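Q: no FASTA, just this:
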């Protein structure tokens, strides 16, 4: 397909996520949309539309101005999903918050977003109570679980929240309506999703509605309405909220929804919802592989599995569990899905048993990949390290040097995108015009990632490394700036430097930190770790701690992190 044909195909299947929900709810009102396994809740497309419409009516009645963000902080994925569609319908901007954040990280994001309201639940009363006086929040909308619900904790919002207007999420669900029916344009803002900052605090990525359509288009082409999508990724990430859940309304897919990944319950969940496609992130793969093999490992419904990053043992994993197709690619909060590739793990042999198969036949799926110029590799053969596949043709792609000159195939440089059509990239970093201008300089979007085009496979690209100071830890982007800044809040710490090392599990990274103390101070590792636990979520906490007399500096006083990384790698024997 030419770029023009691919873009036309994207638009032909519907541009706006809310229009797609309305269409499916009208055509298939009784089909299950959400199979929420945590509390055994089933919502049809019509029921989900009606509930999210009621939320929208309630938000408008509260006075939500069109285009204003509403933040969502909850582990309950069903509440987050309903809130997301309700916020969109009300003309607001969905602004999810990482539920692992506490203290400064949480305070910063809520101050930076300055939302009209925060939708949350009582389990966050303690962490919100510690920052409520630091944030300009005016309204809380509280999902209060029933005593028998899986997320009931017994917590409650105390008097420290008395200055806020507090209402119940359940009351929103009973709003009499009518729900607004705004006319949305492709460039209207839909979401603010925060991504790690490498030289400063995290930045909110303001995404338009067309960004959603483009992000989901290539994976929609691989599925039919018969596919069932499994989702256990959080609703504060583009993967869970959009790639898995929002994608379903384009074709009318059922989504098996859980709050978090469980290696012990994974296969029971797949059987319960009959999922044919899912996403496995890094450490999930070795956790599943660590279970003792069984004779019936292939007796499951999964036939299309997206692995990010692609593990070296992908073929072994696929052969054990019967995954006929493994997809991989390159996606970002700012640019969506820029690359995609497919690995055929079984060729003509059977992976998923025929009576459990859902979606396109193997032959039809391969034909659709060829039509869209998706490379299909043989899983039994060599797959390039860092395989990203081929570019999404709605983008022009380049590998650039430090002066933004194009590099030839084989050479490593910074991956950059230039959209062929408007609305495919972020609108801006929310409230940060200088950062927006930097990342879009010379009319290229600079990804911050080092990649190369494979000379032996023209048009196919591989990921090499991250160029900025951020790491990938258990599916999360972690900013070295934020790790260092939070550790340096301790009175005894003069400076901190964080470097990545290969993870003890999976193919991502662990964090090693080097600590320089204030002169005359004494600290041990236990004290530093206690401080880290109080200041940052578990995935940000360092795996390795080293104290150092003085951090090595360049003549311009920049920390020479390459020396620190070399030191810790040698010490760990890596």
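A: Okay, I see it. Remember, predicted model here, so these are calculated numbers, not experimental data. Residues are numbered from 1 along each chain as shown.
Q: C-alpha from now on. contacts and neighbour counts both.
A: Noted.
Q: Distance check, residue 168 against residue 330.
A: Separation of residue 168 from residue 330 (CA to CA, to the nearest Å) stands at 39 Å.
Q: more neighbours, these two?
A: residue 330 (23 against 15; other CA atoms under 10 Å).
Q: Might one say that the more buried one is in contact with residue 390?
A: No - in this structure residue 330 lies outside contact range of residue 390 using CA atoms under 8 Å: 9.5 Å.
Q: Report the set of residues contacting both of the two.
A: Listed as contacting both residue 330 and residue 390 by CA atoms under 8 Å, 6 or more residues apart in numbering are 339-340.
Q: For residue 323, which non-adjacent residue is spatially closest?
A: residue 303 (4.7 Å; CA to CA, 6 or more residues apart in numbering).
Q: looking at it, the one you found is touching residue 322, isn't it?
A: Yes - Residue 303 lies in contact with residue 322 (CA under 8 Å); the separation is 7.0 Å.
Q: For residue 245, see how far away the residue nearest to the spatial centre of the chain is.
A: For the chain, residue 237 is the residue whose C-alpha lies nearest the centre (CA atoms, centre = their mean; 3.1 Å). Per CA to CA, residue 237 is found 11 Å from residue 245.
Q: Residue 441 now?
A: The gap separating residue 441 from residue 245 is 33 Å, by CA to CA.
Q: The helix or strand harbouring residue 472 - contacts with which helices or strands?
A: If you go by DSSP states H and E, residue 472 is part of strand 470-473. On a contact count with 3 or more CA pairs under 8 Å, 6 or more residues apart in numbering; DSSP states H and E, strand 470-473 meets strand 476-479, helix 480-487, strand 509-517.
Q: what packs against the last one?
A: It refers to strand 509-517. Partner elements for strand 509-517 (3+ CA pairs under 8 Å, 6+ apart): strand 470-473, strand 493-502, strand 544-547.
Q: Adding mean neighbour count and distance to residue 289, write those strands out as TSV.
A: Shown next, in TSV, are the helices and strands packed on strand 509-517 (neighbours: other CA atoms under 10 Å; distance: least, CA to CA, whole Å):
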stretch	mean neighbour count	distance to residue 289
strand 470-473	22	19
strand 493-502	20	19
strand 544-547	16	26
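Q: Select, out of the ones you listed, the one closest to residue 61.
A: Checking those against residue 61 by CA to CA gives strand 470-473 as the closest, at 41.3 Å.
Q: A further structure is provided below for comparison with the first:
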């Protein structure tokens, strides 16, 4: 493994709480977090998270309990991760686009007892409160800052509090023994394919250990500025930018959301030296008109997942170095493509992470030789640097870890030098604009429509070479259905990014002898005649985060 910086992190500083205290003592008033005009130093970050943790304790929240929060990108989200971790509780980040049955599922499956959310999202919770009896406290955050008018929650069964009031608690340190490196710190949901989304139990050790790997392999220095516009309720923003910047004694810049037209201006304005891009984000930036200012930036490293064919041209155009990783919310970081790796390996996902072993296996779990694609499997001999399993899903945990290997559900191959090359996903998941979408969840919600008898959701490729959601449905006898009506139904009951773009009504779905839908047949047929299929964008129906 190629190392570019060796971190001196005490063995006692391997939890979110202990690392916050360690970095506050080391870096003091140096700016850690920047969000627009807001700046928070390392010392202030530690003190604020102490206050939040103690404020939650004063409300009766205890170690081991699960605290959900749902909000758009803002410093409070990152502060809550650390505060909840400090008190030995578990963070449940909820996608801010979730609504209806999906929102209720996250809260119930995670056993959350407290919900913290942007005040502007309260109607989302009011609509499902009767489905969520375990939520006893709702804490509202004023998106514009300042106090919240708590009367907006007067009709809730749960007790309602103001987030700002939590900050009145003392700022003194919490006891060290509330959290250990092996303790469950964060639940990250991943898309289900043969069932509902699974909650990945992420220990403190994985959060800190993965960040140490990032800093050492990519050589992040105290004068670096790491940037993300990806949502903090996803693992990428947290684990490739926010926490690595913290471990590197660097500055972390958080943006509300991705904008291709504003992206490079933000990079220049903040003096960014490293950032991460997912999926079609790269395509959108590449499609922007060339400008004399393209190389007018301080960026050293640009992480792309996956690495596109035009990565070399991207490097030349913007004057950056492309890096990559192969990682899963279900497990952790498996490989890193370092800037020091041979140029000939630029299309790979790099070499195994610390303590990681990779094996490519066939459908019978037999190992395959270099160059032959199969399922990517991994195992690690470093304690607590991978996920602990799926919450309340022991069978799925055992299945994923069969024969002492974690099975990723992805296909790839190793070359003769041990570099990993990603080929495709075995999992029946859809990835749209950086969002992982469970086809199962789309199907379950579509099946709730009164006219629908059966449904199959799957990915088709769009103009930007990324996944778009398509659904094929059959109708109940005598029923009729306008595709636009189905879209409106979906928009009310699922996150906006899950809402299908393409809808096709069929007399029947192709099935195997065991009654499983043959989605590959649907996909092949649809892809070949996509311009003939009903398309909500062509129909002029707009679905976004503001759609009611």
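A: That came in fine, so what should we check first? Quantities reported herein were computed from a predicted structural model and do not represent experimental measurements.
Q: hang on, the earlier thing: alignment lookup: the residue nearest to the centre of structure 1 to structure 2.
A: Alignment note: residue 237 of structure 1 maps to residue 234 in structure 2; criterion TM-score structural alignment.
Q: swap in residue 563 of structure 1?
A: Aligned partner of residue 563 of structure 1 by TM-score structural alignment: residue 521.
Q: For burial, what's the neighbour tally of that match?
A: Residues within reach of residue 521 of structure 2, counting by other CA under 10 Å, total 12.
Q: now residue 41 of structure 1
A: Neighbours of residue 41 of structure 1 under the rule other CA under 10 Å: 11.
Q: so which of the helices and strands packed on strand 470-473 of structure 1 gets nearest residue 135 of structure 1?
A: Of all those, helix 480-487 comes closest under CA to CA, at 18.5 Å.
Q: what's the closest one in contact with?
A: Residues contacting helix 480-487 of structure 1 (CA under 8 Å, 6+ apart): 197-201, 469-471, 493, 495-499, 528, 531-532, 535-536, 540-541.
Q: Mean distance of it to its aligned residues in structure 2, please.
A: The superposed helix 480-487 of structure 1 is, by mean CA distance after the TM-score superposition for structure 1, a mean 1.0 Å from where its aligned residues fall in structure 2.
Q: what's that helix aligned against in structure 2?
A: So helix 480-487 of structure 1 sits over residues 439-446 in structure 2, by TM-score structural alignment.
Q: cool, and stretch 301-318 of structure 1?
A: Under TM-score structural alignment, the match for stretch 301-318 of structure 1 in structure 2 covers residues 298-315.
Q: neighbouring contacts of that stretch?
A: By CA under 8 Å, 6+ apart, stretch 298-315 of structure 2 touches 268, 271-279, 282, 286, 319-326, 339, 346-349.
Q: cool, and stretch 23-32 of structure 2?
A: Stretch 23-32 of structure 2 is contacted by residues 39-46, 245-247, 249-252 when judged by CA under 8 Å, 6+ apart.
Q: what about that stretch, how long is it end to end?
A: 10 Å.
Q: before we move on, which element is the residue lying closest to the match of residue 237 of structure 1 once chain neighbours are set aside in?
A: Excluding the flanking residues, the one nearest residue 234 of structure 2 by CA to CA, 6+ apart is residue 188, at 7.4 Å. Assigned by DSSP H and E, residue 188 of structure 2 belongs to strand 184-190.
Q: tell me, stretch 39-46 of structure 2 lands on which residues of structure 1?
A: The aligned range for stretch 39-46 of structure 2 is 42-49, by TM-score structural alignment.
Q: One more: stretch 90-107 of structure 2?
A: By TM-score structural alignment, stretch 90-107 of structure 2 lines up with residues 93-110 in structure 1.
Q: Likewise for stretch 480-498 of structure 2?
A: The aligned range for stretch 480-498 of structure 2 is 522-540, by TM-score structural alignment.
Q: Buried ones in the matching stretch, by neighbour count?
A: 528-529, 531-532, 535-537, 539-540 (16 or more other CA atoms under 10 Å).
Q: try stretch 8-16 of structure 1
A: For stretch 8-16 of structure 1, by 16+ other CA under 10 Å, it's 10, 15-16.
Q: Could you do stretch 36-44 of structure 2 as well?
A: By neighbour count on 16+ other CA under 10 Å, the buried set for stretch 36-44 of structure 2 is 39-44.
Q: thinking again about what came up before, same drill for residue 441 and residue 245 of structure 1, tell me which one is more crowded.
A: Using other CA under 10 Å, the more surrounded residue of residue 441 of structure 1 and residue 245 is residue 245, with 24 against 12.
Q: wait, is the more buried one part of a strand?
A: No - looking at residue 245 of structure 1 with DSSP: H, G, I helix; E, B strand; the rest coil, it is helix, so not inside a strand.
Q: ok, now how distant is the closest residue to it other than its chain neighbours from residue 548 of structure 1?
A: Leaving out its chain neighbours, the residue that sits closest to residue 245 of structure 1 by CA to CA, 6+ apart is residue 255, at 6.6 Å. Note on residue 255 of structure 1: its distance to residue 548 of structure 1, by CA to CA, is 50 Å.
Q: Tell me which of these two has more neighbours.
A: residue 255 (27 against 13).
Q: And that one, what's its match in structure 2?
A: Matched across to structure 2, residue 255 of structure 1 falls on residue 252, judged by TM-score structural alignment.
Q: Ok, residue 469 of structure 1 next?
A: In structure 2, the residue matched to residue 469 of structure 1 (TM-score structural alignment) is residue 428.
Q: In contact with that match, which residues are there?
A: Taking CA under 8 Å, 6+ apart, we find residue 428 of structure 2 in contact with 193, 438-439, 458.
Q: Export these as a markdown table, with columns for distance to residue 124 of structure 2.
A: Formatted as a markdown table, the contacts of residue 428 of structure 2 follow (distance: CA to CA, whole Å):
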| residue | distance to residue 124 of structure 2 |
| --- | --- |
| 193 | 25 |
| 438 | 21 |
| 439 | 22 |
| 458 | 27 |
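Q: As TSV, the buried residues of stretch 522-540 of structure 1 with secondary structure would be great.
A: Output for those, formatted as TSV (three-state DSSP):
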residue	secondary structure
528	helix
529	helix
531	helix
532	helix
535	helix
536	coil
537	coil
539	helix
540	helix
